[in-house]
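Chemist: Starting from these lines, generate the structure:
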Amino acid sequence: MTDQHRLLNTSTTRINRRTLLKGAGAAGVASAANFPLVNVARAASNTLKIGWVGCLSGVRAPFAEPDSWVHERIKAYLKDGLKIGGKNYAVEFVIKDNQSDPNRSSVVASELVLREKCDLILIEDGDAAIPVGELADARGIPTLSTMVPWQGWMFPRKSTPDKGFPYSFHFFWGADDVVKNFVGMWQSVETNKKVGTLYIDNPPGTAFSDAKLGLPGGIKQAGFQELSAGLFQIATDDFSNQVSAFKNGGVDIVSGFTYGNHWVTLWNQAAQAGFKTQICTVAAAFLFPSALNALGDRGDGMSTEVWWTPAYPFKSSLTGQTAAELAAEWEKTTGKQWTQPIGYAHALWEAGIAALRNSDPKDKNSLRDAIAGLDIETIVGPVKFKGSPIKNVAVTSLSGGQWRKAKSGKSKYELLIVHNGTAPFIPKQAELALLSKLA
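Modeler: Take a look at the predicted model:
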């Protein structure tokens, strides 16, 4: 390969992953993908090839905003190679953009597994994790993914917590952890306990809407009443029906799973319709400062799950940087406010490199076993596959937060931890405030 750190050029090729995997046979895969048969059990070499795929462009690009920045730091960290068992390996990076497109993810899967024959594949996008994981499992390539609730990673692939997968591993929190934090925040204030919900029709959205493990079950169990507007397509730009349903239902709380652009549209339409509520706690929508800034003064008080903040009391296993130091470096070098995915973008490489170091990295089974045995502390906290009750999954920490107008002029809003019931080691910074109290 002429460029070890190349980025993927735009491609118009489309491959259906069902066709790609039909029969899971070598001939079927080669025929569907138009690739020659390859021998994945390659001869040992002095170079480790690490594939990475994420949504560098497209509708989910805000989730990947820090990725290129993190990649440059990881490349610098590994510039002299990776020493494992007395041997020094050069490290080759194969960075792929799935363009936030499920079809593109299938193309990327074939490129990383069949053409590039990566030793390890790191996945930072839920839609990519499914087709890449399926093909990698069929061909025996260890994969490690993050940034989608583990239910949204496992259940669409028809597996269960006791079964797992041959070579696919995932670390993140679960939709049930979000429910506990959301309900914990709501229980700290007085409302009519009516919750209006809506969800994107995609893997994480369906995980959140799951009747048992998602929001509906948690809402009911906690004594709240759900008024569900159901699933909506990711391209939706009109939420007038949902707003009308919530207004007519007299809900005090709006929740569910949307992206920031969806919420900006919905909240503007809510203002036009005269709909006011006491709490807005929506997964994904309020992860990024940009979404709050787009709301202007009406962003004050939005509440969310918190994956990671500079307040988290953890350090990088690679650099020794604290969460606060990593966030400060981002702000200094980019001029932008820190964003939650920074932590997981960095931790994915921490876990991947730790697994490589604990294995014979050119032996796929040794590397698989090393991932399964991981028990390390990263910039986002513990990543523990060893002994996990959910096979192939390491469940990470989560808390609840609320965006409030910043006291300093550095940023318009700051994210404060208002609930730490599922992770008491994360310091609480404020109490949840009703929107009517902030008006």
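Chemist: C-alpha from now on. contacts and neighbour counts both.
Modeler: Fine.
Chemist: Which positions in stretch 69-87 come out as buried?
Modeler: Within stretch 69-87, the residues that qualify as buried by neighbour count (16 or more other CA atoms under 10 Å) are 69-71, 74, 78, 81-82.
Chemist: Name the member of these with the shortest distance to Gly140.
Modeler: Of all those, the one sitting nearest Gly140 is Leu82; the distance, using CA to CA, is 22.5 Å.
Chemist: can you pull out the helices in the stretch 1-150 of the chain?
Modeler: Counting by DSSP state H, counting those that start in this stretch, the stretch 1-150 of the chain has helices at residues 17-21, 26-33, 67-77, 102-110, 126-139, 150-154.
Chemist: tell me the most buried of those?
Modeler: For the helices of the stretch 1-150 of the chain, average neighbour numbers computed from mean count of other CA atoms under 10 Å are highest in helix 150-154, which has a mean of 26.
Chemist: List of residues touching it?
Modeler: Residues from elsewhere that reach helix 150-154 (CA atoms under 8 Å, 6 or more residues apart in numbering): 126, 129-130, 160-161, 164, 170-175, 203-207, 393, 395.
Chemist: Just the buried residues of those.
Modeler: When these are checked for burial by 16+ other CA under 10 Å, the buried set is 126, 129-130, 161, 164, 170-175, 203-207, 393, 395.
Chemist: Another for comparison:
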Amino acid sequence: MLSMRLCIGVVAPLTGRLAPLGKPLSFVLRALKPQLRHICNGGHRYEVSVVVRDSRSTPEAARQAVRDLATVDEAHIVLSMAGTKVLPAVADTCEEVQVPCLSTTFPWQAYVHARGADRTHRFRWTYHFAWGLDDIATVFARMWEGIDGRHVIGCLWNDDLQGRLLRNDQYGFRPVTSPRGHTLVDLGPYHEPAEDFRTQVDRMREHGADVITSAATAADLALFHHQARLAGLRPKLVTCSRWLTYPHTHTTPTQDVHAELADARVATLVYWSPDHPYHSSLNGSTCADLAHAYQQDTGEAWLQPLGLAHALVETAHHALTTADDPTDRAAIARAIATTRLATIAGTLDWTQGPTPNIALLPLTGGQWHADPQGPRLVIVTNAANPDIPLTGDLTPTW
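Modeler: Predicted coordinates for the structure are as follows:
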């Protein structure tokens, strides 16, 4: 007999260091609950349950969460977002237990290479949407060029996966930025959390780096900027991905960090904002509507992952409604592989990605400006996506 019940499993960082990223996903699941109560496919109505399990921000707990969702909860699809080490653990475990997985918020090269694969490899069960390291490099280079042209760029990259990927000569920053006339100087790897950046500051001085690019945590970037200032060095611009795509007031409570990063005027990548001109495929809400609802519900400022969390749920809903048999995990995976869907984060197209399992999102460039209510992210360059309106000007640090 055909089962009339479906389960969407979610692995979310509800606790631990990634917990700030779990809030947008938790909100979206609450907000879209009416649209997720049931789906229709092939003339049949299916009741849907959503089960959320905590990754606890660790790979080990994330793997166990997937196994529990697949076996105990009998999930038909698993959704996840966030975490350089956690997300590959989720995806690999989904591949092992043969349950479709949708994920986001992670450069696609990291998604592929952290799992020991290359861009020609086709995963059967796991699908992802995001941007590439090359896309980040292009956006950052455009912002560097907005401050007096070409530069010597001091690269503040850690000694972990993120830093190794950014340094890679094939798909890191150098293949994009060197042909544009920028000189990249590796300031030297460091371990997170950092205790001292004097070696990196010395290399900044030695090579005359006048711009800094990084993927540091808020606390580490603030420490570097503080020690550079004490040494009499002021970069003209600081670009930072990863944790600095979120307001630093959300990721650390330390007031000294807030003051230091406000002074640094950090520029970053923008993949979603209330000003993006997109609509939800589930309820027609706009990006501005979603951001406002989040602020009303949580009392907190919107975060970029909010739009991606919503698109994640939209895509899962689409896959369940278009699969040949939504009770068959393999049919759901095939449905994702052929998906092209207009979402609140833009159009996601798994038929045109850089690998068989990736849908690309375009990036714009933004900068954190000081505001009485806290850091405010303004969009300062939109060359890759001119449909996104500019909302501010790029301001050099000095």
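Chemist: Let me see the TM-score of these two.
Modeler: For these two chains in superposition, a TM-score of 0.91 is obtained (TM-score structural alignment, normalised by the length of the second structure); 390 aligned residues with a CA RMSD of 2.2 Å.
Chemist: can you redo the helices of the stretch 1-150 of the first structure as TSV with distance to His419 of the first structure?
Modeler: Converted to TSV, the helices of the stretch 1-150 of the first structure look like this (distance: least, CA to CA, whole Å):
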stretch	distance to His419 of the first structure
helix 17-21	40
helix 26-33	48
helix 67-77	28
helix 102-110	34
helix 126-139	26
helix 150-154	21
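Chemist: got the residue ranges for the helices in the stretch 201-350 of the second structure?
Modeler: Per DSSP H, counting those that start in this stretch, the stretch 201-350 of the second structure carries helices over the ranges 218-230, 248-251, 255-264, 287-298, 305-322, 329-337.
Chemist: circling back: now, which of the buried residues of stretch 69-87 of the first structure sits nearest Gly51 of the first structure?
Modeler: His71 (11.7 Å).
Chemist: Pick out the residue nearest the middle of the second structure.
Modeler: The geometric centre of the second structure, computed from its C-alpha atoms, lies nearest to Thr105 (CA atoms, centre = their mean), at 2.4 Å.
Chemist: what do we get in the first structure for that one?
Modeler: Mapped onto the first structure by TM-score structural alignment, Thr105 of the second structure lines up with Met147.
Chemist: just checking, its match touches Gly126?
Modeler: Yes: shown here, Met147 of the first structure and Gly126 form a contact pair, counting by CA atoms under 8 Å, at 6.7 Å.
Chemist: For the residue of the first structure most remote from its centre, give its distance to Lys362 of the first structure.
Modeler: In terms of distance from the mean C-alpha position of the first structure, Gly86 ranks first, at 34.5 Å (CA atoms, centre = their mean). Applying CA to CA, to the nearest Å, one obtains 14 Å for the distance of Gly86 of the first structure from Lys362 of the first structure.
Chemist: what do you get for Ala26 of the first structure?
Modeler: For Ala26 of the first structure, the distance to Lys362 of the first structure (CA to CA) stands at 21 Å.
Chemist: Kindly report the same for Ala229 of the first structure.
Modeler: As for Ala229 of the first structure, its distance to Lys362 of the first structure is 49 Å (criterion: CA to CA).
Chemist: So for those two, which residue has more residues nearby?
Modeler: For Ala229 of the first structure versus Lys362, neighbours defined as other CA atoms under 10 Å are more numerous around Lys362 (21 against 17).
Chemist: ok, so what distance separates that one from Gln402 of the first structure?
Modeler: Using CA to CA, we find Lys362 of the first structure at a distance of 45 Å from Gln402 of the first structure.
Chemist: Per the alignment, name the residue of the second structure opposite Gly401 of the first structure.
Modeler: Under the alignment (TM-score structural alignment), Gly401 of the first structure maps onto Gly366.
Chemist: Which of the helices or strands spans that match?
Modeler: Secondary-structure assignment from DSSP states H and E places Gly366 of the second structure in strand 364-369.
Chemist: Chain neighbours aside, what residue packs nearest to Tyr246 of the second structure?
Modeler: Leu303 (6.2 Å; CA to CA, 6 or more residues apart in numbering).
Chemist: Whatever residue of the first structure lines up with the one you found: neighbouring residues, count only.
Modeler: In the superposition onto the first structure, Leu303 of the second structure corresponds to Thr339 when matched by TM-score structural alignment. Residues near Thr339 of the first structure, counting by other CA under 10 Å, number 21.
Chemist: cool, Ser3 of the second structure as well?
Modeler: Residues lying near Ser3 of the second structure (other CA under 10 Å) number 9.
Chemist: Next, the contact list for the equivalent of it over in the first structure, please.
Modeler: Ser3 of the second structure maps onto Ser45 in the first structure when the alignment is built from TM-score structural alignment. For Ser45 of the first structure, the contact set (CA under 8 Å, 6+ apart) comprises Lys362.
Chemist: Distance-wise, check Ser45 of the first structure relative to Ala90 of the first structure.
Modeler: Looking at Ser45 of the first structure against Ala90 of the first structure, where the rule is CA to CA, the gap reads 9 Å.
Chemist: Ok, Ser399 of the first structure next?
Modeler: Ser399 of the first structure is 38 Å from Ala90 of the first structure, where distance means CA to CA.
Chemist: do Phe314 of the first structure as well
Modeler: Between Phe314 of the first structure and Ala90 of the first structure the distance, using CA to CA, works out to 29 Å.
Chemist: Over to Asp67 of the first structure?
Modeler: Counting by CA to CA, the gap from Asp67 of the first structure to Ala90 of the first structure is 21 Å.
Chemist: ok, now Leu82 of the first structure?
Modeler: Here Leu82 of the first structure is placed at a distance of 6 Å from Ala90 of the first structure (CA to CA).
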